[in-house]
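>>> structure for the following, please:
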Amino acid sequence: MEDDPTIRGPRSALSDYLASQNISISRIRAENRARLEATSTTTDVPVTSNDSTTPNAQNVEGEESEQEEATAGPSNTDAAPQTRQCRERKRKQAEAIEAIKKSKAFKRRKQNPSKGCNMDFPEDDVVETAVERGEVVPGQMENCAQCKKRFTVTPYTRADPNGGLLCSKCGSKQAAEEKASKKKGKQKASAGRAGQGRRKLQSAILDGQIGVKSLVTLCVETLAQNIDLADDLGDSPPAIIDRIARHLAKRRLMNSTTLQLFIQPRADEVTVYDAARLDSDDFIRIFQTCSQLKKLKLRNAIQFKDQVMEFLMSRNYNLESFYIHGANLLSETIWQKYLEMKGQGLRSLCVAFTDRHFSNNTVKCLRDNCSSLSRLKICHNGQVSDEGIEYIANLGNLRQLSLHLIKQTSTTPYIHVIENIGIKLWTFSIRHVKDVDDRLLDALHKHCTSLQKLRITHSEVMTDAGFVRLFEHWKNRQLTFIDLQLCRQVDAKVPWENPRNVGLCSRGFQALMAHSGTKLKSLNVHGCRHISKDAFEEVFSSDKLYPELSDLEISFCEQVTDFIVGSIFRSCPNLKQLNVFGCMKVKSVRVPKGKILVGVPNAMGMVIEGTDD
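As a prediction, this is how the structure comes out:
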């Protein structure tokens, strides 16, 4: 509110009220003048603002006369204090006006006429406009928007979110609530980042990375993240190129552009771990560029069709190693044609997830045309049956055999394979053979003397006595890899009762470790739930040592306890990873430094990296 410099003396209650409500006499006068001008324009009757008949003018004049009457009159003993209060109020108002003039909002409004400021107006009008817009003016009196308490506005007065101003008490409460809300938001954000970091750490641990990443690992990851900027891999070692290919497959970054980095004219080996984004022309480009190609490995090769195989047959070189995964569009006719034309030089053939067109007739072509074949892997195949296994028995140079067939097979064909080529086998792996019985174990014991890797999984009829006969007094050298997971009793009314000792049980496990324990590197007895607590404690007792064992899987062996896990870490000094999923008696184990325990649920995840010295 503007004060008349000619007015002296105390102010009336009305003046104080008008000042507290930011009501200005000049504003009322301006609005009245505008209404009068609008009325005169409409009625064409000249009207002046000094017309005493105008109600607003009368009100204004009455207000002024009331102020004059309030300020006029004889002086009394309270005149001096009231004069000082008036000067103090004017001083505070002047400071508030100066504060408004120095504010950035005032300067912007003064410089920009489009925001309601006319450059022809004096600064006092701009200040008045700022006050009318509701800007905080220190020194004015306001009612708190929450508690309705009357208070004096300061430069630190806070605004209520719903409009109005807050007193110091309510403002402090509002600030505390905002601070708590921000802190809670930061905690949630940090928790989310911590969760991502923990998952990333768990993934790195499962990938075999413990501790700080090596410089080579950092370089490979950086290259994989910026693979679009790479022009050539140069003369990088094959191991580094393979790691780069794995990183690209993990990130699903292998495409027609990045493929060019791996196909060089002098390359004799090409490995693509994820070819899902490649088309037939990309595969043909591999054979066009790599004129010295000897080894080819393709996973998820969905678009590897007959036309690609025909182009491969037209080249003047023969593949020695051919690994194809997911090529369901290759017909049986093209497979037989390729084996007849290029099968003589083929030494390793791995065919995975070709459910329809790789059949018994194709295996027969292997027998007739691939006399040099030393490694054969048929995985997740839905066409090969007992007849095809009989053909495999005639591959005289076979050293490594891995079969995972969808059709149920019997014991006799496997026995024929072992009787014919078992003495030369290094690897014998069969999966999901629930109907194969102890006769195969007896054939392995009798004919195999060079095995290094043995895998028999999901057997439901083999017995513990058969495994004892296999490992006791076996002339075969010590195995380095054994996988007997889920060789157990299935159709039992009471799962823990096993009167016939079906599957790998205590005596078979003890015989296994007695035969191959000192050279064994990887052991999987997942789901062999009838191995007793005493058998585990005897095998991993304090006087037993297994220096080569680095990977052990004993998940869902219900008798495993904290003591047994501790004994395993003591007996296996080079153990890197131990899996104990489903071992409910394992609760709190001290994991040695550098070891990994997987499968114990806790607040940090399912993977525990040891830190105890």
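>>> could you use CA atoms for every contact and neighbour count after this?
OK.
>>> tally of neighbours for Glu340?
Using other CA atoms under 10 Å, Glu340 has 15 other residues around it.
>>> to compare against the first, here's another:
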Amino acid sequence: MWCNLLVHRQPRGAPLGKMSRRRSNGNAIRGPQSALTDFLASHNISAQQINLDYQARVQDAQRQAEAAAAETAAEAHEEVSDQEEDAAERKKRKRKEEKAIAKIKASKEFKKRKFEHQQDDPDADSDSDALARDMLKKPKAPPKPGQFANCEVCEKRFTVTPYTLSGQDGGLLCTKCGKEIKDEKKKSDNAAKKKKQAPRVRKRQQESDRMMGDVRPGAKSLVEVCVKKVADVVNDIEEFGDIPQNLLDRLSQILSKKRVLNPRTLQLFLQPGIDRIAVYDCAKLETEDFEKIFAFMPDVERINLRFAGQLKDEALRYMIEKNPKITHLQLGATNLVSDEVWTELFLTRGSQLESLKLSELNDSMKDSTVQVLAESCTNLKRLKLRSCPHMTEASINSISTLTTLEHLTLAVAQDSPPDILVNLITNLGPKLKTLCLEDYYYADDAVLEAIKNTCTHLKKLRLTGSSSFTDLTLSSLFDSNSGNPPIPFIDLSSNRDVEYQNPVADDNDTEEDPIGFGSTAMKALMSHSGSKMTRLDLHSNRHISHDALTTVFDGKIQYPELRDIDLSFVSHVDDVVMTGIFRSCPKLEKLTVFACFSAKEVVIPQGIAVIGLPNAQSAVEIMGDA
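I've put the predicted structure just below:
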């Protein structure tokens, strides 16, 4: 049975949007056009907005075309008007143009472009007028944000934004090229910044060298450069080889200053054929490292170990047993060594010791131990004892029996009365070449008289920290009629009574016999020892007047050997005094003037290290200046 069915077929080629179907329930199925509209609406895309943007672009293109046509018409009109203008107007316009061209030719930009043009094509004839006319033309306005432009570097077409960068030739850069150039500029700026900071590092090193007195102009010696280079790469070195002893000492100083002297680097200094060892910073060494020193160097004669906090009894006993040739011993901060072992050292090796220097012994070196030292070290020529708080007046009396001493430095039992020091100086003075009594507060004029009468062969004198010396007695110590020879090394610093107030005698700031080193002693000292003096330390001596300083340093009196002067905290030092010092001391290398605030604008000769004066390096006169 045939059923009458009506079948609707979609013609071939007909658009899909016109297709329609019926669901079984009678509802219509939505077509693709309606689905597309919903998709655009969900993504905030409006067909009307798309149409408006398209119309705007079309209108913008039309405006640009009309502007170009108008510009072409204007140029054509100008050409016609130029032909029609009369001779007077043409002459006036030409005169203005020539004036503008002449102004352009006189500018730096024109000279720069002309030079670049000649560099690019040396054989081509440079037409100055043509180049000036090109510069006279108004530059074309760059594209605005939203418009298209070609990248100056890669010539890629891109959309201009407010963040688009400009190129070196005036064009614009795309995002990729702009980022690359920005990164390159950042790297170059960082490199320039580091290069700019380099002189600051060199200045710091220069100031460090000046503090050490190294002021030699020009390049450093090849030996010094090599030694510092070795110190920089010391962790990569397996052995030093046959290096002279003086260079080993210099390497030890540099490594100690850098705090890199450890058990590994110590091994480089342990050479059996060397008779001396100097380690200026033993803070990173252990007890086993000290025993290794004494085991690897059985023939060592000179030992210098500073800050040896881990040197204990067993290590010192090992040294006594394994090193029979020791003649010079210097130990610092060996607080873990007991008096029993010190006594054993003096009884066993004391008779062969010629030099003994001990310092910072907070838990040992009592009076009984010092008595054993004095009885056993019968050939001792040099003794230095500092910061040994257990020593008292009895220790100084024991030291007074060491009549073989030629060099004595004491900074122990500093509250001893003057008669103890007088007895010490009277017994040892005739043979002494070095006498250093540091910070003996109660030392008075009787001590000075003992020094004057008995110490007739001194090459070095250090008397510091006294509040009892008087200016008149100090001046008599340097009496030219006494027959005592000049003393090359003088340190009379901090000799003043802080609470003493003496009225000024006259208008020249001269005080009447003050307590401490004053003007009278200053004149007597320079008159007596100035001809042979090499070092002078008078810091913190407040009673030296300006008149005394200008008298002894007047620029006419010469001190030919004086190389190092310390006048810190001497308030009367000013530009006049410093200028006189420079003229009176032709071999001066180092001048220390901390807290000398009156010295401000002095010109410093080359080759002199001035320490303590702000911006002293900028005041150094140029080579060749008078």
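>>> wait, Leu538 of the second structure sits on Ser571?
No - Leu538 of the second structure is not in contact with Ser571 according to CA atoms under 8 Å; the separation is 11.8 Å.
>>> where does stretch 264-283 of the first structure end up in the second structure?
Residues 271-290 of the second structure are matched to stretch 264-283 of the first structure when aligned by TM-score structural alignment.
>>> what's the matching stretch in contact with?
For stretch 271-290 of the second structure, contacts defined as CA atoms under 8 Å, 6 or more residues apart in numbering pick out 245, 249, 252-253, 256-257, 259, 261-263, 269-270, 296-312, 315.
>>> among these, which ones are in helices?
Those of the contacts of stretch 271-290 of the second structure mapping onto helices are Gln245, Asp249, Ser252, Gln253, Ser256, Lys257, Pro263, Phe296, Ala315, per DSSP state H.
>>> just the buried ones from those residues?
Buried members of these, counted by 16 or more other CA atoms under 10 Å: Asp249, Ser252, Gln253, Ser256, Pro263, Phe296, Ala315.
>>> can you lay out those as a markdown table showing distance to Tyr54 of the second structure?
Output for these, formatted as a markdown table (distance: CA to CA, whole Å):
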| residue | distance to Tyr54 of the second structure |
| --- | --- |
| Asp249 | 86 |
| Ser252 | 83 |
| Gln253 | 82 |
| Ser256 | 80 |
| Pro263 | 82 |
| Phe296 | 94 |
| Ala315 | 96 |
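>>> quick check, nearest of those residues to Asp491 of the second structure?
Distances from Asp491 of the second structure to those, taken as CA to CA, are shortest for Gln253 (24.9 Å).
>>> ok so, going back, list buried residues within the contacts of stretch 271-290 of the second structure.
Burial by neighbour count, 16+ other CA under 10 Å: within the contacts of stretch 271-290 of the second structure this picks out 249, 252-253, 256, 261-263, 269-270, 296-312, 315.
>>> quick check: which element contains the residue nearest to the spatial centre of the second structure?
Centroid-nearest residue in the second structure: Arg204, 1.7 Å away (criterion: CA atoms, centre = their mean). If you go by DSSP states H and E, Arg204 of the second structure is part of helix 175-211.
>>> just the terminal-to-terminal distance for stretch 70-82 of the first structure.
Using CA to CA, to the nearest Å, the end-to-end distance of stretch 70-82 of the first structure comes out at 13 Å.
>>> next one: stretch 70-79 of the first structure
12 Å.
>>> and if you look at stretch 293-302 of the first structure?
Stretch 293-302 of the first structure end-to-end distance (CA to CA) = 21 Å.
>>> go on, stretch 438-456 of the first structure?
First-to-last residue span, stretch 438-456 of the first structure, CA to CA: 12 Å.
>>> so that stretch matches what in the second structure?
So stretch 438-456 of the first structure sits over residues 445-463 in the second structure, by TM-score structural alignment.
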